[in-house]
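1. With the sequence up front, the predicted model follows.
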Amino acid sequence: MTSDDTVTDAAGVSGTNNGRIAGCVSRRRFIAGSSASALALTAGCLGGSASGTGEKVTMLLTPDTPSDVRPQYKPVHNMLEGEIDGLDLEMKVPQDYSAIRPALKSKQAEIGMDDVTLISQPDLMNLFGTAKTGGTAFYFSMMVTKPNSSIDERTDLSGKSVAFADRLSTSGSIFALYTLKQAGLDIGEAPDGDPVDFDGTWSNHEDAVAKVLNDDADAACTWSGNGMAHLASDAELPERVMNKDSFTGTRGKADGRLRAFWWSFPIPKQPVYGRKTWDSDMKGKIKKTLVESDEKLMKQYFPDDYDEDILPFSTLKDTSMDNYQPVIKRLNDLGIELG
C-alpha cells in the first residue's frame, strides 16, 4: 500500500495565493450549471423545524447518494436547531458539485461544505472551519479492489476498469487521478474526458464501490468514510491512517469485503463556510455553535438507533485556505479550471 506524496500532514502545507488556482495553463474548464436551476436538481432535503417559523437557512451537504448522506447529518441538524433560537434549518443534497456555487451566488443557499467550491471562489465565502470528528480533522483518499484481484499497486490499473466518485470529488476523483498520473499512467482528459491507459466511470462514492462489489469495475476510488467499512475487520492499515483517520473502527461493518491497495496522505476534512452576501446575525450564531460543539453535545441530538461511526463531524477546527493547498496543487496539475 503506497501513497503518492512524502507529505505526512496536509495541514502543515502553506501557500501564498490565498486559495486561488493560479500558475497553470488550463486545458479544460468545468462550467457550473445555471444558477436559476442549481437547486431544482437536488435529490432531497432534510427538513427544517416542525413549526416552520424562524429564520430559514439552507445548508448544502456534500453531493452523494441522498438516502445515505441525509441521515448522517441529522445530529448536526438537530443540534443547530436545538441550540439556536429562531433557526429553521433545511439541509439539501445537490445533484453534483457544480451545482453548489451557483446556488450560493443566487442566494438559494447560505452554507456549503466542500473544498472545491471554496477553492473556486474564496472571496464569495466566509470560512467557518474544518470538520473534526473523533479527534481528527483529516480523512484519506483510497483505492480498493476485490481480495483475489491481481491489482496490488497503481500501475496494475493499466488496461483495467476504474470507478470514480463525482468528477470534482477531492478524494474520489482529483486525488486519485493525480496519483495515477504520478505513477506514470496516461489519464488523458480525465476527469471530464476519457483516460487512455484505463477505462474510467464517474458517479458517487457509494456507487463506485458498488461497481467493484458487483464486478462491474476492477477497482474504485473513494474516501475512507465510505471505503473503510468494506475492508475486512482485521485489515492492516498504514500507520498514518491509523493515527489520523476517524473511520478505522468501521472496518468490516459492510457486507462486502474489499482490499485497499493505495492510500493518500492525510487530507483536511470538508470545510464549512457561509456565503459573504448572507447578512444576518444568524451566520455568526451558527459558526459559534459549530466551533463550540463537541461529541458530548452532539450525542444529545442523536436520533434513536443512530450509528455514531457515520457522524460527519462533531465540531470545527480553526483553519485557513492554506490548509487546502494540496487540493489546489492537484487541480492545477490536472489542468482543471473551476469556472
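-> Thanks, I have it.
2. contacts, neighbours, all on C-alpha from now
-> Will do.
3. Please, where are all the helices along the stretch 51-200 of the chain?
-> Taking DSSP state H, counting those that start in this stretch, the helices of the stretch 51-200 of the chain run over residues 66-72, 74-83, 100-105, 115-120, 175-182.
4. on contacts alone, who are the packing partners of the fourth one?
-> Same thing as helix 115-120. strand 271-275 (3 or more CA pairs under 8 Å, 6 or more residues apart in numbering; DSSP states H and E).
5. Turn the helices of the stretch 51-200 of the chain into CSV, including distance to Ser49 and mean neighbour count.
-> Formatted as CSV, the helices of the stretch 51-200 of the chain follow (distance: least, CA to CA, whole Å; neighbours: other CA atoms under 10 Å):
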stretch, distance to Ser49, mean neighbour count
helix 66-72, 15, 17
helix 74-83, 7, 19
helix 100-105, 22, 24
helix 115-120, 27, 23
helix 175-182, 38, 21
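6. Below is an additional structure, to be compared with the one above:
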Amino acid sequence: MSDNRWSANRRTFVKTAGAGGVVGLAGCTGGGGSGDDGSSGDGSSSDGGTAGDTESTPTAQFILNPAEADVAIEEQYQPMFEYLESEVDVEIEPDRAESYTATLQAMRNDQGEIADISPSAVIAGEDILDIVGIRIAYGAAQYFSTTTTTPDSGIDSLTDLEGELIYMGDILSVSGTLVPLTVLQDAGLDIGNAPDGDAEDFDAEYSDHTTAREQMVQREDVMAATTGAFSSAPYVPQEQFEEMSQDFVDISAEYEGAGDEIESSGTELQLLAVSDPIPRAPLVTRSNWDDPVKGELEEAILNVSEDDLSHGEDYDGEPLWFTGVQDGTIEDYEMIRTVLDELGLEFQDLA
C-alpha cells in the first residue's frame, strides 16, 4: 500500500454539490434574501453597516453551521443572539448554512460578519477570518471523533471495513470525515483520494453526523459511521469508552452521558475507534469587516456565561451545545493543519 500522507504534491480539495452536499446558504442569494426562519435580510449591508438611515441599529449577519440535520439551530442560538443584542447596540440576523463549505463561502463573499464554523474552515479561511474564541462545553475545549458500527454487523475492527461502505459526515467535517480518514489510514486501510475522490479499500458516502449514524442503523449495506462523539456517545455503552480511551474519559463532555439513549431509543452502537482530542470549533468574525461594533461583539462573545446561553426551564427544544467561549488563536488549530497534511489536502479558494 502506498503512503500518500506526506506527499510534496498536496491535492487541491474543493467541495462541490456532487461531492458531499449542496453548497448554498439560506438568505445569501443576493439582496440579503430571507433566512430559514422567514426573517428578511433586506436592508443589511454586506459590511455589517446600518439598515436604512444612519440612525438605525447596525446589523450583523450570524452564519450558523449545523453539524446535525435534525437540530433547529436558530432556536438553539436564540439565547446567544439575545445576549449579544443586550450587550451591544446591534441587531443579529441569523442565517443557516446548508453545509460547512457554504459557511466559508458566505464569509469569503462578505455575506456574513460572524460565523459558527468548522475547525477545518479555520485553516481554509485563515486569510479572511479572525478567531474570536474556542467554544467550550462544560469546561472541555476539546472533543472526539468516533467510528461505530452496529452490534450485529460482524465488524469487530477497523480492518474489517475493507471492501465495505462507511457513512461519513460533511466532507469538510473534522470529526465526521477528516480525522476519521486519518484513523482509518493509520489502521492500514488505503483511503485513496478520499474525501474529494474515491477511497481504495472502502466506499464512502457523506452527509452530516445524524444522517451518518441513522443510515448505518437503518441500512444493511452501511457497515460503519464516522461522527463526532456528541452524535454517537449517547448510543455507546460507557464501558466501551473506558476500555478504549482514557483521554475520552478524562476530557470529553460526552463521557457522562454515554449510553443514555440506548434504552429509550432501542439503538445501541459498538465502538470501533476513538480519535485523539480535537480542538473544538471556534466562533469567528470576518477579517475585513470594518465597523466599531465588531470589537464590541468580540468582547461580548468572550464574556458570555453559561447562564447567558441557557434557554430557561420552560424550553423543550435542543439546548445550545456549548457553555462558554475562551480565547483562541490559529495556533490552537495546528492539529487540524497536520490532519490535512496527513491526508495530502489543501484548500482552493471557494469564492
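-> That came through, no problem. In this text, all values refer to a predicted model and were calculated from it rather than measured experimentally.
7. Switch the helices of the stretch 51-200 of structure 1 over to TSV; also include distance to Ala32 of structure 1.
-> Converted to TSV, those look like this (distance: least, CA to CA, whole Å):
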stretch	distance to Ala32 of structure 1
helix 66-72	20
helix 74-83	27
helix 100-105	7
helix 115-120	10
helix 175-182	21
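8. These: which one's closest to Glu90 of structure 1?
-> The closest of the helices of the stretch 51-200 of structure 1 to Glu90 of structure 1 is helix 74-83. By CA to CA, the value is 8.0 Å.
9. and the closest one, how far from the chain's centre?
-> 21 Å (CA atoms, centre = their mean, to the nearest Å).
10. Out of the helices of the stretch 51-200 of structure 1, which gets nearest to Asn214 of structure 1?
-> helix 66-72 (19.0 Å).
11. what's in contact with that closest one?
-> Outside helix 66-72 of structure 1, the residues that touch it by CA atoms under 8 Å, 6 or more residues apart in numbering are 43-46, 61-62, 91, 93, 310-312.
12. List just the nearest of these to Phe198 of structure 1.
-> For the contacts of helix 66-72 of structure 1, the residue nearest Phe198 of structure 1 by CA to CA is Thr62; the value is 27.4 Å.
13. gap between the residue opposite the closest one in structure 2 once aligned and Ile336 of structure 2?
-> Matched across to structure 2, Thr62 of structure 1 falls on Asn65, judged by TM-score structural alignment. Using CA to CA, to the nearest Å, one obtains 18 Å as the distance from Asn65 of structure 2 to Ile336 of structure 2.
14. And for Ala187 of structure 2?
-> In terms of CA to CA, Ala187 of structure 2 sits 19 Å off from Ile336 of structure 2.
15. Pick out whichever of those two has more residues nearby.
-> Ile336 (21 against 13; other CA atoms under 10 Å).
16. Can you verify my assumption that the more buried one contacts Ser118?
-> No - using CA atoms under 8 Å, Ile336 of structure 2 is not in contact with Ser118, being 10.5 Å away.
17. list residues touching both of those two?
-> Val174.
18. ok, back up a step: selecting buried members of the contacts of helix 66-72 of structure 1 in ChimeraX, what would you type?
-> Under the burial definition 16 or more other CA atoms under 10 Å, those of the contacts of helix 66-72 of structure 1 that qualify are selected in ChimeraX by:
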select :43,44,45,46,61,62,91,93,310,311,312
